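Asker: Please find the sequence and the predicted model below.
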Amino acid sequence: MRQFCLVEEPELFPSLATPSFPQAPLARRLRPRTWDEVVGQDHLLGPGRPLRELWEKGAYQALVFFGPPGCGKTTFAELFATTSTGPVVRLDGAKVIASELRRAVGLAHRQCGLAQSPPLLVIDEIHRLHRDQQEILLAELERGIIRLVGATPVNPCFFLTPPLISRCQIFELEALSLEALGKILDRALADQERGVGKLGLCLDTEARKILLVACEGDARKLLNWVEILSRWVSERPGRLPKEIGREELEAIGVKKWVRYTRDGDEHYDTLSSWIKSIRGGDPDAAIYWLARMLKGGEDPRLLARRLVIAASEDVGLADPLALPLAVSAFHAIEAVGMPEASLALAEATLYLATAPKSNAAYRAIQGALDAWETKPSQEVPSWLRDAHFSGAKTLGRGTGYLYSHEFPEGVAPQSYGVTPGSFYQPTDRGYEKLIRERLDRWRELRGGAADPS
């Protein structure tokens, strides 16, 4: 049976008051009921920030909040809902079907003009709406028939259609800091009505740090662990120390889990940080981001492919050993598998991060490809064309070609159809410094080499 059923009248948003039933989760009981109770997200709620003003004046049409789990997305949506002067309809993007969405929009049409403000649709997991469902909202938002507040743990730019995004104000929430989590923990331990203050729980300094770090910026995870701890204490009166320590936390399974999804923002952001740390020559940052991806279960073959790309794009001929080392790391994954192959990935990461950098090879091929796209094609000169067939001389193929090994230092005074230095311009870093000096010498030997006539 479906858990959600849209009725003829709007389903009013659940009250933010403390639930009367005792089994309500601690995270639900402690959810902020006013903006003053919200902890963190100062970049959105601080003085002069736009979000608080939008709420106070009601000057919004469509808002979408996104960010990692437990950062306050649903809380923000609920606070906007409680101050709406019009009817509020709550939908779950993971469960709603198109007919229910049309029904909600139809209700908005009937209510239009009867309330002080348009009906508000609050859609959790809004990224789960498919394209047809999103299109149902477009015309109504454009006409001001409805208002919308959406919440999602993923970047909406990857899941919502461009027309819907253009009608929304998107706000990114951040994972909560240790300081913010600490305030939430203190509130949970002290509040005797909504929290667990009646138990008199107290964590020692080490346990407090372990718990806060393990949460990875997730307030819900923090409060869930506090709730488990409180129940455990309740079942063992007089058998636990006055202060909760490391052993008690380990007993209830407190452990840091990496906040990482292989198809979400964490994947792209961490991968980007890793590559940019390698490019920037920071081995410590590079190895840290690599460790995070490995702990998150990232595909090691993808990481190895990125190392091969970085070796060619960012190191290039400044260190010619970079590319074969990166390729060797890729083969190591196939040969020994994980987790042992993580050592090869670490070795290659550190090597590339500490190698001299040059993107001259990257710029050379990009410049050459661009030349083919934007400039007239350069024909192969007759003296460079293949002459290994019968009748080649009759056609003038190969006539005038100079054999390089017959000249001092193996360099013939000859043009090869492209002006030297047009694309490849080696740097003075690492091995490329020798290449640059070598090319300068060869240009001297060629002198003003003319095309054979």
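Answerer: On my side now, so go ahead. Numbers count the residues shown, from 1 in each chain.

Asker: switch to C-alpha atoms for all contacts and neighbour counts from now on
Answerer: Fine.

Asker: Can you list the residue ranges for helices in the stretch 1-150 of the chain?
Answerer: In the stretch 1-150 of the chain, helices defined by DSSP state H, counting those that start in this stretch lie at 26-29, 42-45, 50-57, 73-82, 98-111, 131-143, listed in chain order.

Asker: will you turn those helices into CSV that also has mean neighbour count and distance to Pro153?
Answerer: Formatted as CSV, the helices of the stretch 1-150 of the chain follow (neighbours: other C-alpha atoms under 10 Å; distance: least, C-alpha to C-alpha, whole Å):
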stretch, mean neighbour count, distance to Pro153
helix 26-29, 20, 17
helix 42-45, 15, 17
helix 50-57, 14, 19
helix 73-82, 21, 8
helix 98-111, 17, 21
helix 131-143, 15, 18
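
Asker: Below is an additional structure, to be compared with the one above:
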Amino acid sequence: MTSRFQPLADRMRPETLEDYSGQTHLLGEGRPLRAAINQDRLHSMLFWGPPGTGKTTLARLIANYSGAAFQTLSAVLSGVKDIRIAVERAQQQFEINKRASVLFVDEVHRFNKAQQDAFLPHIEDGTFVFIGATTENPSFELNNALMSRVRTYILRPLEVEDITAVLLRAIKDEEHGLGKLSLQVSDNVIEKLANAADGDARRALNWLEIAADLAEPAEDGSGTVISESVIAELAKESGNRFDKKGDLFYEQISALHKSVRGSNPDGALYWFCRMIDGGCDPHYVARRILRMASEEVGNADPRSLGVALDAWQTYERLGSPEGELALAQAVLYLAVAPKSNAAYKAYNQAKVDASMSGSLDVPMHLRNAPTQMMSKMGFGDGYRYAHNEDDAYAAGETYLPEQLEGRQYYEPVARGLEIKIKDKLAALRALDEAAKNKSPR
């Protein structure tokens, strides 16, 4: 039964797998989930995917195909008490027809660990078949005990063709859709709407319903027309999928970082724009750009650090949107600069030694002797002042604790300025070797 206040997206939920759009990797002929549904082999499962990809609809279809009673909980609104009530209902249903109910839990990642644990015994004893839905990475958001009892299925954003099919069905359907309105919608308008929905069928149907309200009478009086300008206005505020501090956030910053590392300015600029367009704080991006200058470019082009810092300061002065151009300029510079992670590797290796080697003493010749007593104790004995040596280099001198003597953390690469740094270090190390062979310490 439908209500005139029921959203179009809800009215248009498919009632058969044949009408279900997308997710062919799960529901195509011969796929395990499709076979399990056709053969009525229900099992507890988790649907992980972005909004509007059909998680709730698929759960309902599974229950319908199996003839199981269907219950739904929203983790946003429910607590342990609601879980207890759902369990009691499922137990009553089992006593009546000896079949497990389907309990669908939307936004399951919002339940805390104790609430998630409340499902476990009832999944184990078959009181209900658990179907959870989440937009967040379950590896981070769900506890291991629950994850081990469900099979995880990944739902993908819908393709433009899938959303187009959903829209056409809604336009023509007279019982549940907009068929009675005699809407006239061009192929171009449908394509624009499907593209702007960004893989989200619910978003597409919501926009279609609004557009239908804004449609104008056709000139020949045969119905109403949805214009391109209406769709353009609706899609203007849509924005790309981007969840601050969620999976997409980290996926996109990873893509930006790896594009810079891979010296691909086009990819780097695209992911930078995607993050800004999605609402990411430019200050966060600026901080990551500064990090990339050290981690990915390093001393192959030391100017990159200054470029990144200048871009950040420019953004601080100009704000959005003008300052974002400076950040984009820095992204491009880093992408095309010669690359070296030698400083990054050297720092990490030295950090490990500093942490694991204990409180090693500073060698006596490297200690200052500001008092007469310290001087008598040998502080500073044997230290060679580099500026008094040939080429201002004390060949053979050591600067590490005795236990770490010979360690080499920094190994420049043969790219950019580090070519010269590499050559210089090789020459200095040759002088050290010659000095040690001549008069070992």
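Answerer: Now that the structure is in, tell me what you want to look at. Not measured: the values here are computed from a predicted model.

Asker: Tell me how the two chains score on TM-score.
Answerer: The TM-score (TM-score structural alignment, normalised by the length of structure 2) is 0.89; 435 aligned residues with a C-alpha RMSD of 2.7 Å.

Asker: nearest to Thr354 of structure 1, of the helices of the stretch 1-150 of structure 1?
Answerer: helix 42-45 (35.4 Å; C-alpha to C-alpha).

Asker: That closest one vs structure 2, average distance?
Answerer: After superposition onto structure 2, helix 42-45 of structure 1 sits on average 2.1 Å from its aligned residues (mean C-alpha distance after the TM-score superposition for structure 1).

Asker: quick check: that helix aligns to which part of structure 2?
Answerer: Aligned using TM-score structural alignment, helix 42-45 of structure 1 spans residues 24-27 in structure 2.

Asker: cool, stretch 392-410 of structure 1 as well?
Answerer: Against structure 2, stretch 392-410 of structure 1 falls on residues 374-392 (TM-score structural alignment).

Asker: same question, stretch 121-134 of structure 1
Answerer: Alignment of stretch 121-134 of structure 1 against structure 2: residues 103-116, by TM-score structural alignment.

Asker: Provide the contact partners of the matching stretch at residue level.
Answerer: The contact list for stretch 103-116 of structure 2, computed with C-alpha atoms under 8 Å, 6 or more residues apart in numbering, reads 56, 59, 70-76, 79-80, 86, 128-136, 138, 141-143, 146.

Asker: One more pass at 7 Å, please.
Answerer: For stretch 103-116 of structure 2, contacts defined as C-alpha atoms under 7 Å, 6 or more residues apart in numbering pick out 59, 70-76, 80, 128-134, 136, 141-143, 146.

Asker: hmm, back to that, quick check: end-to-end length of the match of stretch 392-410 of structure 1?
Answerer: Stretch 374-392 of structure 2 has an end-to-end distance of 27 Å (C-alpha to C-alpha, to the nearest Å).

Asker: As a check, name the ranges of all strands in structure 2.
Answerer: With DSSP state E applied, structure 2 shows strands at 45-48, 70-74, 101-106, 128-134, 151-154, 183-184, 216-217, 224-225, listed in chain order.

Asker: Measure the mean distance from the fifth one to structure 1 post-superposition.
Answerer: Pointing back at strand 151-154 of structure 2 there. Per aligned residue, strand 151-154 of structure 2 averages 1.9 Å (mean C-alpha distance after the TM-score superposition for structure 1).

Asker: what range in structure 1 matches that strand?
Answerer: So strand 151-154 of structure 2 sits over residues 169-172 in structure 1, by TM-score structural alignment.

Asker: circling back to that earlier point, relative to Leu167 of structure 2, which of the strands of structure 2 is closest?
Answerer: Judged by C-alpha to C-alpha, the one of the strands of structure 2 that comes nearest to Leu167 of structure 2 is strand 183-184, at 11.8 Å.

Asker: Find the residue at the geometric middle of structure 1.
Answerer: Asp265 (2.5 Å; C-alpha atoms, centre = their mean).

Asker: residue contacts, that one?
Answerer: By C-alpha under 7 Å, 6+ apart, the contact list for Asp265 of structure 1 reads 154-155.

Asker: any idea what it aligns with in structure 2?
Answerer: Under the alignment (TM-score structural alignment), Asp265 of structure 1 pairs with Asp247 in structure 2.

Asker: cool, and Asp370 of structure 1?
Answerer: Aligned counterpart of Asp370 of structure 1 in structure 2: Val352 (TM-score structural alignment).

Asker: Just give me the match in structure 1 for Pro265 of structure 2.
Answerer: By TM-score structural alignment, Pro265 of structure 2 lines up with Pro283.

Asker: hey, where'd the helices end up in the stretch 101-250 of structure 2?
Answerer: Assigned by DSSP H, counting those that start in this stretch, the stretch 101-250 of structure 2 shows helices spanning 113-117, 120-124, 138-141, 144-147, 160-172, 187-196, 201-214, 228-235, 247-261.

Asker: quick one, which of those helices is nearest to Phe379 of structure 2?
Answerer: helix 247-261 (46.1 Å).

Asker: Give me the buried positions along that closest one.
Answerer: Buried positions in helix 247-261 of structure 2, judged by neighbour count with 16 or more other C-alpha atoms under 10 Å: 248-249, 252-253, 255-261.

Asker: hang on, the earlier thing: buried residues in the match of stretch 121-134 of structure 1, which are they?
Answerer: Buried residues in stretch 103-116 of structure 2, counting neighbours by 16+ other C-alpha under 10 Å, are found at 103-111, 115-116.

Asker: And stretch 418-438 of structure 1, by the same measure?
Answerer: Quick answer for stretch 418-438 of structure 1 (16+ other C-alpha under 10 Å): 423-427, 429-432, 435-436.
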